[in-house]
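In: sequence first, predicted coordinates after that:
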Amino acid sequence: MPALKHADALVYSSHQVVLSDISYTSFTYPGDQEALAALKAIPGAGPLLAWLDANFSEQITHLNNNEQMVRVNANNYGSLFTLVERCCAILSCKVPDVYITTNPEMNAYTSGQRRTCIVLHSALVEALTPDELCFVIGHEIGHIKAAHGLYRQLGDMLIRYWDILSSVVPIPGVGLLRIPLLLAYWEWYRRAEFTCDRAGLLCVQDAAPGLSALAQLSGKVAGYEDERNIEESIAQTEAHKEVNKLVLLVSILENSSTTHPFIPLRLKALKEYAHSDAYRQILAGQYDREPKALAAPATDATDGGTDATAVAAGAADAPAAKPLLAAGADTVDKWKASATGFFKR
């Protein structure tokens, strides 16, 4: 076996803090847990989706991944697999299945609940340094720990089957609630991305590679990397102050269905978190811990993923939520009260 690459990656440093048994609640972005709890409050939705995921969609995904992608393990792209193992050890997560797919788009994603997987696009692996790549891997591990995939699926089903749902729910005017529901769902989706950027930072424990990785997702020009200025990108978050309220409102409406926050906003939020007391406390060992029975073995790759009890624990950990319809209405009310609130994370 060839020697492993990336031996000098930050995650292998003797100074790196391993966050044993850390719970995702320790690093959630404000509003993420509340919005997710609102989705979880739909009666029976969680167990139903967990069953469908385990007995159908996970198996389809597993088969498709193995037929169409390259599976990464200790004997195949071992250096990349070792990076994933180390990131999982730092964030106290079972090692998921890992795949590489040939794709020119810089992207990575995760799926599954019991048998989780991380898919890395070849362009991403080729473009990023090991430390930047570990930030992205840590971000995806954050999604796994928070069981985001299950509730993204729930939101997608609400969007896809809304007409059927509204026709059978015996509530007058339920059809009028579609927009508030969607606004609440998309708002949570974006906040979940901020949460997972924090997970990526906790993995590498250095803001520089995280900021650099995010900056490249918004625009990378080969040969000009030395001229990229992250502070200038962060300054773009002030653009909303340069337009009138009508333009701002139209912009909010046009972008209300985006699933990811704009990169300048993510850069700003990550930098602020890196300088926060909350971040320093976690590295000092002061954080929420998962119950011992639910804490994932850091290097167990045998079954790869978050089990059903961990998903249930996530629901139990979440704060009491308002019904989803109320959450959607609250979102609309907040936007009415302050059009600029959408841009101020």
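Out: Now that the structure is in, tell me what you want to look at.
In: drop to CA atoms for contacts and neighbour counts, all remaining ones
Out: Will do.
In: got the contact list for Tyr185?
Out: Ala35, Leu39, Gly155, Gly328 (CA atoms under 8 Å, 6 or more residues apart in numbering).
In: three-state assignment of Asn103?
Out: coil (DSSP: H, G, I helix; E, B strand; the rest coil).
In: if I look at it, how far off is Leu124?
Out: Between Asn103 and Leu124 the distance is 9 Å, computed by CA to CA, to the nearest Å.
In: cool, Ser167 as well?
Out: Taking CA to CA, one finds Ser167 at 44 Å from Leu124.
In: show me which of these two is the more surrounded one.
Out: Leu124 (23 against 11; other CA atoms under 10 Å).
In: the more buried one and Thr102 touch, don't they?
Out: No - Leu124 is beyond contact range of Thr102, at 9.9 Å (criterion: CA atoms under 8 Å).
In: which one of the contacts of Tyr185 sits closest to Gly138?
Out: In terms of CA to CA, no member of the contacts of Tyr185 lies closer to Gly138 than Ala35, at 22.1 Å.
In: then this one, side by side with the first:
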Amino acid sequence: MVSDHVRPSRVALTGVSSRAYEHPSAQTALAAMQNIRGFDTLLRKVHGTIGEPLVRMRYLSSAVRVGPRQFRRLQAIKDEAIRVLDLPFEPEMYVQSMGAVNALTIGMDRPFIVVSTELLDVFDDDELLFVIGHEMGHALSGHSTYLTMARILASIGLSAFPIAGLAISAVEAALQDWSRKSELSSDRAGLLVSQDVDTAIRALMRLAAGAHADEMDTREFLKQAAEYELGATGARDRIYKFFTPSGTHPILVARASQLDQWVRGGSYARIVETREYPRRGEDSNVTLRETIRMQRQATKQLKRLRGDDKELRRRGLEIPYSVTDGESDV
């Protein structure tokens, strides 16, 4: 039933700032991208040439807009995600057949979300809530401008926007690096909305393997992630890992591992359980020095947790994952 999507036990995060869930690597990558000579000029040129109406018109003409009378199940899930994140605006949402399990957030001034028919066919409602929360995280963080720019440039190429002194290869590399790392931030936003770690990890598993959730186990997937992230110690493994394709999204096991580490580090509980999180109303008062300090602190915490996990693996001990699947087998 549609009404089941609103769960009183799911905490509404009033006025939550994107600073609550931004991954430090994504913040660093964004700063590096913005500091490339000519990048701001390129952004203005893309915005002025393509424009918001043209981007939106593509989906008005070839997708189905979600609303109270169309895809009501998805509308209810969207409403719940807006309620939990206390989003100050309501992004439009469209459904389109893409030939792949996918969802994306685009738009320059007015971000909107596009969900593939294939994703609706595979994901259950709880997993969809994580995905929509993930996309809402992109919207709240202001990622959609850069994500749209990346899609436009990938489609027509940087040569369409000639700018003197612009290092094309540097822009392409920086956009791709930031795009990958922004997914880590939005995975956290998705978890803040779904408020179920097993569901979040299972959704990432479905992106990797599609259906057959009854044959998957989130704990085993995180063990697989640890083997990928922590087990590549030899020179040959590191070379193979370097050449593993990743595109604009980080490898799914790495996303699962990063999300699990964020939960085990205590940040998720502080936000959801004790309501300790930065508010949007305070964003304008945050100094650059404070931002850098918080990034460094978060990075140190992740490194420390990763070191602890590596030591547990070395000693043949179980890593205390945040999921509940498979606990009876441990």
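Out: That came through fine. Everything numeric in this text was worked out from a predicted model, so none of it was measured.
In: what's the TM-score here?
Out: The TM-score (TM-score structural alignment, normalised by the length of the second structure) is 0.75; 287 aligned residues with a CA RMSD of 3.5 Å.
In: one step back: as JSON lines, the contacts of Tyr185 of the first structure with secondary structure and distance to Pro47 of the first structure would be great.
Out: What follows is these, written out as JSON lines (DSSP: H, G, I helix; E, B strand; the rest coil; distance: CA to CA, whole Å):
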{"residue": "Ala35", "secondary structure": "helix", "distance to Pro47 of the first structure": "18"}
{"residue": "Leu39", "secondary structure": "helix", "distance to Pro47 of the first structure": "13"}
{"residue": "Gly155", "secondary structure": "helix", "distance to Pro47 of the first structure": "15"}
{"residue": "Gly328", "secondary structure": "helix", "distance to Pro47 of the first structure": "22"}
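In: buried residues in stretch 1-12 of the second structure?
Out: His5, Arg10, Val11, Ala12 (16 or more other CA atoms under 10 Å).
In: and Glu118 of the second structure? What does it align with in the first structure?
Out: Counting by TM-score structural alignment, Glu118 of the second structure lines up with Ala123 in the first structure.
In: residues contacting its match?
Out: With CA under 8 Å, 6+ apart, Ala123 of the first structure has these contacts: Thr102, Asn103, Pro104, Glu105, Met106, Asn107.
In: next, count neighbours for the equivalent of the last one over in the second structure.
Out: Using TM-score structural alignment, the partner of Asn107 of the first structure in the second structure is Asn102. A count of neighbours around Asn102 of the second structure, defined by other CA under 10 Å, yields 17.
In: ok, for Asn102 of the second structure, nearest residue in space, not its chain neighbours?
Out: Using CA to CA, 6 or more residues apart in numbering and skipping residues adjacent in sequence, the residue nearest Asn102 of the second structure is Ser116, 5.4 Å away.
In: that neighbour is in contact with Val122, isn't it?
Out: No - assessed by CA under 8 Å, Ser116 of the second structure is found out of contact with Val122, at 10.3 Å.
In: find residues that contact each of those two.
Out: Common neighbours of Ser116 of the second structure and Val122 (CA under 8 Å, 6+ apart) are Val101.
In: tell me where the first structure has strands.
Out: With DSSP state E as the criterion, the first structure has strands at 70-72, 97-101, 108-111, 117-121.
In: the first one aligns to what range in the second structure?
Out: Same thing as strand 70-72 of the first structure. The aligned range for strand 70-72 of the first structure is 64-66, by TM-score structural alignment.
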